[in-house]
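1. sequence isn't available, so here's the structure alone:
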């Protein structure tokens, strides 16, 4: 097993012309990939696309995120909405640290790291929760009242939360407003946050979604009717619908430049690529039997897709729309994330 410090030295000095790679001279970046069958978190070298190590995690891991400093990973242990655990992983020492008990919130599924805190959906409790690593406690939660609150996006300021609710066929928009103490408030009273929810109807099976880089559009795809629904976060209303016929749609991600939307199908194994301006299909690729988790390369050159039914992660060149490689990260891969260490 390579130690990360050795990998740092390797990536900073090696050049691999046969693969067209360049030496890393800036932040050190690692691909994180979950295997649901093997119950492991794989750390992958993004240059060589080789697995550096595999770290054990709990049963039924679904989504993963790294802390802002790239030193810690958080893995949601889902259990179909019945489990109540998030695994904390030391990415430097490459070992498990401890588990977060999310009760009374059940079924942690998707997770993101914003404003120094881990925010997650709790599908079994129809809610969103937040964990503060500084205090080691859950410090906030809010119910959506929607069935299967599944995927999550939190704006950089932590003031807006978007979720898809699969069985309800809706998108929740949660917005925080700071309320100042009134005239009748006791001395020393502090401002408080008040959260409001707007529910936007889409279609059953709305699951994977993403927000454009400028924050003006939220794209989600519904597995049941195969359509793409575009929500305007400003007006909090449905803005458009595309009859994409991506049946079994599982995940949707938008490229860093905001030009393309990439949708995976767990039912057909297709990867549909749409132009976000024209709303037209650009390309449709057959990846295998079933495609799930999607992760964009920060430079926009590649997209990684977890082909769960085929037990590999496909690497697609976004310039040629061709599969350049497949990575074996373990059986039934799903959740993918970047860990970037400065």
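-> All right, it came through fine. In this text the structure is predicted, and so the values were computed from the model without any measurement.

2. going forward, measure contacts between C-alpha atoms and count neighbours the same way
-> Will do.

3. residue 328: neighbour count?
-> Using other C-alpha atoms under 10 Å, residue 328 has 19 other residues around it.

4. assumed residue 167 was part of a helix.
-> No: going by DSSP: H, G, I helix; E, B strand; the rest coil, the assignment for residue 167 is coil, not a helix.

5. I figured residue 217 was touching residue 211, is that so?
-> Yes: in terms of C-alpha atoms under 8 Å, residue 217 counts as a neighbour of residue 211; the distance is 5.7 Å.

6. comparing the two, which residue is more hemmed in?
-> Counted by other C-alpha under 10 Å, residue 217 and residue 211 do not tie: residue 211 has more neighbours, with 24 against 21.

7. and the more buried one, how far from residue 231?
-> Distance of residue 211 to residue 231, given as C-alpha to C-alpha, to the nearest Å: 9 Å.

8. which neighbours do those two share?
-> Taking C-alpha atoms under 8 Å, 6 or more residues apart in numbering as the criterion, residue 211 and residue 231 both touch 217, 218, 219.

9. one more to weigh against that first structure:
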């Protein structure tokens, strides 16, 4: 009789570990006044790490492999910030602090390849931090006053800034392959802040705090093709992963607005207590994750009903949030 040799328990365990990612994606949240980065397991909504990064931190972004994060130290009313803080997400520690001076008040963040781009509000420039070299190696004048939010157009060769005091959106286009990008400025209206690009790269949606509208900017023609009523203060905009829905938060009214992108019509207006601000798509298509500035929390919300499904307390003045996609990296 033939005998089949059974695998040992250790071999089974090794096989299991080899086939299951070491960790799921992380939600990165900021405690602005407390000066902390909070690393939250996206699947379980449980806190993994709390990292002291410095006061006045406004925005955060993750590396392509989900192993590192960069935090923009914007500062406060009394202190002008000038740092990018790099964090190792595996063990929750600060790796290095990059002094961006004389570039002051770094805010909007975007990643193209391995490089991190940031707006320096007081300098009217966009700059590039090269992690491999550990320095800021490119500075681009944009001319827009108070360039706040920053978005990368799909394809990785165009960047957009929302210039709050100029009433413009600036586009830096690197597609020609020249050392200096082509700079184009689009006048969009009063106090643009919220900014998001459709996943297909065709349109940018711009929230105008001074008008209570969202303008739809066609990125091929450079024309405003639609104006949508959007509460009183449409401070942030985000798209669903498939691009079918657009989400707009109005922190003044503590409201989440849900738009159908194809028809450009509003589907829902959900009251979310605690002043929502930061946004990112949820783990499921019918979920969205929000930071609550006043409540100091991060919540997962049902897109259709507006029900808060899960919640994590993160401290005072929760601001920017981001997703570190780590499952593919097998951290």
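-> The structure has been received and is ready for your questions. Because the structure is predicted, anything quoted here is derived from the model rather than measured.

10. sorry, back to before: closest one to residue 166 of structure 1 out of the shared contacts of residue 211 and residue 231 of structure 1, please.
-> Nearest to residue 166 of structure 1 among these: residue 219, at 14.2 Å, using C-alpha to C-alpha.

11. counterpart of the closest one over in structure 2?
-> Aligned counterpart of residue 219 of structure 1 in structure 2: residue 205 (TM-score structural alignment).

12. give me the element its match is part of.
-> strand 203-208 (DSSP states H and E).

13. I'd like to know which elements the following helix or strand past that strand is packed against.
-> Once strand 203-208 of structure 2 ends, the next helix or strand along the chain (criterion: DSSP H and E) is strand 213-218. If you count contacts as 3 or more C-alpha pairs under 8 Å, 6 or more residues apart in numbering; DSSP states H and E, strand 213-218 of structure 2 packs onto strand 203-208, strand 224-229.

14. ok, back up a step: what's the local residue count around the match of residue 219 of structure 1?
-> Applying other C-alpha under 10 Å, we find 25 residues neighbouring residue 205 of structure 2.

15. how about it, what does it touch?
-> Residue 205 of structure 2 makes contacts with 194, 195, 196, 197, 198, 214, 215, 216, 217, 237, as judged by C-alpha under 8 Å, 6+ apart.

16. give me the contact list for stretch 258-277 of structure 2.
-> 228, 235-236, 243-257, 290-296, 303-306, 319-320.

17. residues near the equivalent of residue 94 of structure 2 over in structure 1, how many?
-> Alignment note (TM-score structural alignment): residue 94 of structure 2 maps to residue 96 of structure 1. When neighbours are counted by other C-alpha under 10 Å, residue 96 of structure 1 registers 16.

18. now residue 127 of structure 1. Nearest residue, chain neighbours left out?
-> residue 143 (4.0 Å; C-alpha to C-alpha, 6 or more residues apart in numbering).

19. ok so, going back, could you dump the shared contacts of residue 211 and residue 231 of structure 1 into CSV with distance to residue 175 of structure 1 added?
-> Below are those laid out as CSV (distance: C-alpha to C-alpha, whole Å):
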residue, distance to residue 175 of structure 1
217, 16
218, 15
219, 18
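
20. just to revisit the earlier point, chain neighbours aside, what residue packs nearest to the match of residue 219 of structure 1?
-> Nearest one to residue 205 of structure 2, counting by C-alpha to C-alpha, 6+ apart, is residue 216 at 4.7 Å.

21. and that neighbour, what pairs with it in structure 1?
-> By TM-score structural alignment, residue 216 of structure 2 lines up with residue 230.

22. please apply the same query to residue 159 of structure 2.
-> Residue correspondence to structure 1 (TM-score structural alignment): residue 159 of structure 2 is matched to residue 161.

23. same question, residue 279 of structure 2
-> Match for residue 279 of structure 2 (TM-score structural alignment): residue 294.

24. most neighbours per residue, which of the helices and strands packed on strand 213-218 of structure 2?
-> strand 203-208 (a mean of 27; mean count of other C-alpha atoms under 10 Å).

25. average offset between it and structure 1?
-> In the superposition with structure 1, the average deviation recorded for strand 203-208 of structure 2 is 0.9 Å (mean C-alpha distance after the TM-score superposition for structure 1).

26. and that strand with strand 213-218, angle?
-> Orientation of strand 203-208 of structure 2 against strand 213-218 (axes from the mean of the first three to the mean of the last three C-alpha atoms, to 10 degrees) gives an angle of 160 degrees.

27. need the contact list for the nearest residue to residue 100 of structure 1 once chain neighbours are set aside.
-> Leaving aside its chain neighbours, residue 100 of structure 1 sits nearest to residue 86 (5.0 Å; criterion: C-alpha to C-alpha, 6+ apart). Listed by C-alpha under 8 Å, 6+ apart, the contact set of residue 86 of structure 1 reads 74, 75, 76, 77, 99, 100, 101, 102, 108.
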